[in-house]
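Q: Sequence and predicted structure, then a few things I'm wondering about:
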Amino acid sequence: MKFILLLFLVPAMAFGQSNFDEIEILFKKKQFTKAEQSVRNYLKKHPNSLLAIELLGDAYGHQKKWDDAILQYQKLVKTKENNANYHYKYGGALGMKALSISKLKALGIIGDVRDAFLRAAELDKNHIDTRWALVELYMQLPGIIGGSKSKSLHFAEELEALSKVDGYLAKGYIYEYDDEPEFAEKYYKMAIKVGGSVTCYDKLTALYENEKQPEKAIENIEAAHKKHQRNAMHYQIGKVAAEYNIELQKGERCLHTYITNYSAEDGVPKAWANYRLAQIYTHKKNKTEALKYIGLAITELPNIKPFKELRERILEQ
């Protein structure tokens, strides 16, 4: 059994109190070990602070300390049984634990995961994240232990009533997971039309790549770039061109643009763009340029296995 839960371990933002200013900064800096220690120190003097308990659970969650996170969220659920977000975080931490243990052991807690999410959905009719979690949970669980496409679609409908974009994306996910790419494409396109966010475009691009339709993938990325003007999309086009050996000139041009305009916000290190250029030059039978760019990739990230493997293939040409 394998499922992905949309657990957003975002710390509670209702800080208000000056005592939590330092903790808020630590979370923003992703210094979760220090945040954990700060919250623990605060709880020594204020053991009944629900906000501090929640923050401690969040700090544990970011560090993948699932048992510790579960314990904190469980305290919250027992203290305030009618708080939907507490049930959501509790179910999410349980779900993430299920992913980290054996399938047999995971079976023992799946019921608790489902119950926590269902309780959160019952308590808050507008809780979008919980409904996303239920969409994924019901799709990815085997039928014998409660998996159900119809139930997943039910929560997708609830999502659509709250947010058309989320509803369309959820339905696209369901049909993609159920190997019905035509329906998945339909709903991802509807999400793009209504919302048009980078996420909407990315879902459709990923579908096209999974369905081995690189031409459509590139066309969709270009449409996304026309609207959002993000440098990262140059890398996406180059990646598809390199992987599928199509539109090599366009891929080459986009990768050079990506490298020229690169910033840390683009996400993918320049080494990967150089690797894709090496792939393109390999397709073009240009051994000299291929070696040049794979060399640049390895210099920047020397321990990446695909880089080394490509270099060996180039040398064997």
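A: Happy to help now that I have it.

Q: From here on, just use CA atoms for contacts and neighbour counts.
A: Fine.

Q: What distance do you get for G108 to A156?
A: Separation of G108 from A156 (C-alpha to C-alpha, to the nearest Å) stands at 26 Å.

Q: Neighbour count: those two, which is higher?
A: Neighbour comparison, G108 and A156: the larger count goes to A156, with 29 against 11 (by other C-alpha atoms under 10 Å).

Q: Which neighbouring elements make contact with the helix or strand hosting that one?
A: Element membership for A156, per DSSP states H and E: helix 149-162. Contacts defined by 3 or more C-alpha pairs under 8 Å, 6 or more residues apart in numbering; DSSP states H and E place helix 149-162 against helix 128-140, helix 164-177.

Q: And the ones you listed: which comes nearest K28?
A: Closest approach to K28 among the helices and strands packed on helix 149-162 (C-alpha to C-alpha): helix 128-140, 20.9 Å.

Q: put this beside the first:
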Amino acid sequence: MKKIIALALLISSASVQANLKQAVEAFEQGDDERAQSLFEASSEQAEAKIYLGRLWLAQDADEAEQWIEQAVAQAPQNSEAHYTRGIIMGQQAGNSVFSALSYAEKSLYSFNRAVELAPDNTEYRQGLMNFYLQAPGIAGGDMDLALAQVKEIENLDQRAGMAARLSYLNAEDDQQGYQQLLSSAKQALPGIPDFYVQAGMDLVRQEKYPQAIAEFTLAINQPAADEESLTGRYIAMYQLGRASVMGKTQVEQGVAALQTYLKQAPLTRKLPSHAWASFRLANLYELQGNKAEAKQLYQSIQSSRDKKLAKDVKKKLKTL
């Protein structure tokens, strides 16, 4: 009888792990509806609760808070649970008026706890650094403590360290130092698209679209020897198309970049969705006067779960 029970428990555990693996794969591919269903089926697991917190954050921050609190209570030594709690509580602080300081305190505690549990994780340290940079002093913001995290990240990883230092210089409004480091980062880390993309995004914010497109083009042309760099190259393709839409310039180049993106870019949360890329491409078709092609693309994404995208598509279809 004991052997039968043990076998049943083993089979049940294997089934749960299989569901979790499928759920994580769906999540990473951006298939939120399927991921949520699979995670809910395994919601007794702390890992599933962490992911449900992430999924709900874009829809209902209160629901996300409930899931992540359960995850931390169940797995208090799980660094990812604390890091995710830091993100969720940070968003709650931004959404709240009367409880903002309380949420900020919880966010800061969670980021610190994640770093304590996994001190070599640069992502967790970046989360803590960003809190110190962005939060007001009364809520725990502190430039000196942010700089301390920058130095720790630099000691762990050159690439992440340069990105962290750039964030710090930008927050300090040291534009001379920022531009000097951005330029030297391109030289120090050849073949990496990241810093060309960052330069392009800076130029987009300044509405200097042709110059931005030039930076994105340089990013696309980098060798991209690792997976992270390949992700950067795909981001550059999407952002080139977006800049072309916003500036109504170099439309042919924007179309080519987005068409390549839709053919080659994998479905992953690290990248803009194919639906958004299709929307930008349809925008460019409109600029070319190709309304039939634009309408077809808009119709293909009008049922998107992304509420903002669905709303924007609806507006566009009314004008065609």
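A: Good, I have the coordinates. Predicted, not measured: the structure shown is a model, and the values here were computed from it.

Q: quick one on the thing from earlier: in structure 2, which residues correspond to the helix holding A156 of structure 1?
A: On structure 2, the counterpart of helix 149-162 of structure 1 by TM-score structural alignment is residues 143-156.

Q: post-alignment, the matching stretch versus structure 1, mean distance?
A: On superposition with structure 1, the mean distance recorded for stretch 143-156 of structure 2 (mean C-alpha distance after the TM-score superposition for structure 1) is 1.3 Å.

Q: name the element the residue nearest to I298 of structure 1 when sequence neighbours are not counted belongs to?
A: What sits nearest to I298 of structure 1 in space, not counting adjacent residues and going by C-alpha to C-alpha, 6 or more residues apart in numbering, is F307, at 6.3 Å. Using DSSP H and E, F307 of structure 1 sits in helix 305-316.

Q: So which elements touch that helix?
A: Helices and strands touching helix 305-316 of structure 1, by 3+ C-alpha pairs under 8 Å, 6+ apart, are helix 270-283, helix 287-300.

Q: how about these in CSV, adding distance to I101 of structure 1 and mean neighbour count?
A: Formatted as CSV, those follow (distance: least, C-alpha to C-alpha, whole Å; neighbours: other C-alpha atoms under 10 Å):
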stretch, distance to I101 of structure 1, mean neighbour count
helix 270-283, 32, 25
helix 287-300, 35, 19
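
Q: Now render those helices as JSON lines, adding distance to G251 of structure 1.
A: Shown next, in JSON lines, are those (distance: least, C-alpha to C-alpha, whole Å):
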{"stretch": "helix 270-283", "distance to G251 of structure 1": "8"}
{"stretch": "helix 287-300", "distance to G251 of structure 1": "14"}
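
Q: what residues does stretch 237-252 of structure 1 touch?
A: Here stretch 237-252 of structure 1 makes contact (C-alpha atoms under 8 Å, 6 or more residues apart in numbering) with 209, 214-215, 217-218, 221-222, 253-255, 273, 276-277, 279-280, 283.

Q: that older thread, what's next to the helix holding A156 of structure 1, contact-wise?
A: So helix 149-162 of structure 1 is contacted by 126, 128, 131-132, 134-139, 166-168, 170-171, 174 (C-alpha under 8 Å, 6+ apart).

Q: from the middle of its chain, how far away would it be?
A: Chain-centre distance of helix 149-162 of structure 1: 20 Å, with C-alpha atoms, centre = their mean, to the nearest Å.

Q: Likewise for stretch 34-43 of structure 1?
A: The answer for stretch 34-43 of structure 1 is 28 Å, by C-alpha atoms, centre = their mean.

Q: same deal with stretch 33-44 of structure 1?
A: Relative to its chain's centre, stretch 33-44 of structure 1 lies at 28 Å (C-alpha atoms, centre = their mean).

Q: how about that stretch: buried residues?
A: Neighbour-count burial for stretch 33-44 of structure 1, counted by 16 or more other C-alpha atoms under 10 Å, picks out A35, E36, S38, V39, R40, Y42, L43.

Q: tell me which element the last one is part of?
A: Using DSSP H and E, the element containing L43 of structure 1 is helix 32-45.

Q: mind listing what's buried in whatever helix or strand T231 of structure 2 lives in?
A: Per DSSP H and E, T231 of structure 2 falls inside helix 227-247. Within helix 227-247 of structure 2, the residues scored as buried using 16+ other C-alpha under 10 Å are 229-245, 247.

Q: What is the distance between the helix or strand following it and the centre of its chain?
A: Toward the C-terminus, helix 227-247 of structure 2 is succeeded by helix 251-264 as the next helix or strand (DSSP H and E). Chain-centre distance of helix 251-264 of structure 2: 21 Å, with C-alpha atoms, centre = their mean.

Q: Pull out the buried positions in helix 251-264 of structure 2.
A: So for helix 251-264 of structure 2, counting by 16+ other C-alpha under 10 Å, buried means V251, Q253, G254, V255, A257, L258, Q259, Y261, L262.

Q: Distance check, K64 of structure 1 against M96 of structure 1.
A: 8 Å.

Q: Neighbour count for those two, which is higher?
A: Neighbour totals were compared for K64 of structure 1 and M96, and M96 leads with 23 against 15 (other C-alpha under 10 Å).

Q: tell me which element that one falls in.
A: M96 of structure 1 is part of helix 84-100 when elements are defined by DSSP H and E.

Q: Could you identify the helix or strand that succeeds that helix?
A: Counting by DSSP H and E, the element after helix 84-100 of structure 1 in chain order, helix or strand, is helix 103-123.

Q: so how much does that following helix differ from structure 2 once superposed?
A: Aligned to structure 2 and superposed, helix 103-123 of structure 1 gives a mean residue distance of 2.3 Å (mean C-alpha distance after the TM-score superposition for structure 1).

Q: And for that helix, what's in contact with it?
A: Taking C-alpha under 8 Å, 6+ apart as the rule, helix 103-123 of structure 1 contacts 1, 82-88, 90-92, 94-95, 97-99, 127, 130-131, 133-134, 137.

Q: Find the nearest non-adjacent residue to A84 of structure 1, please.
A: Excluding the flanking residues, the one nearest A84 of structure 1 by C-alpha to C-alpha, 6+ apart is A120, at 4.2 Å.
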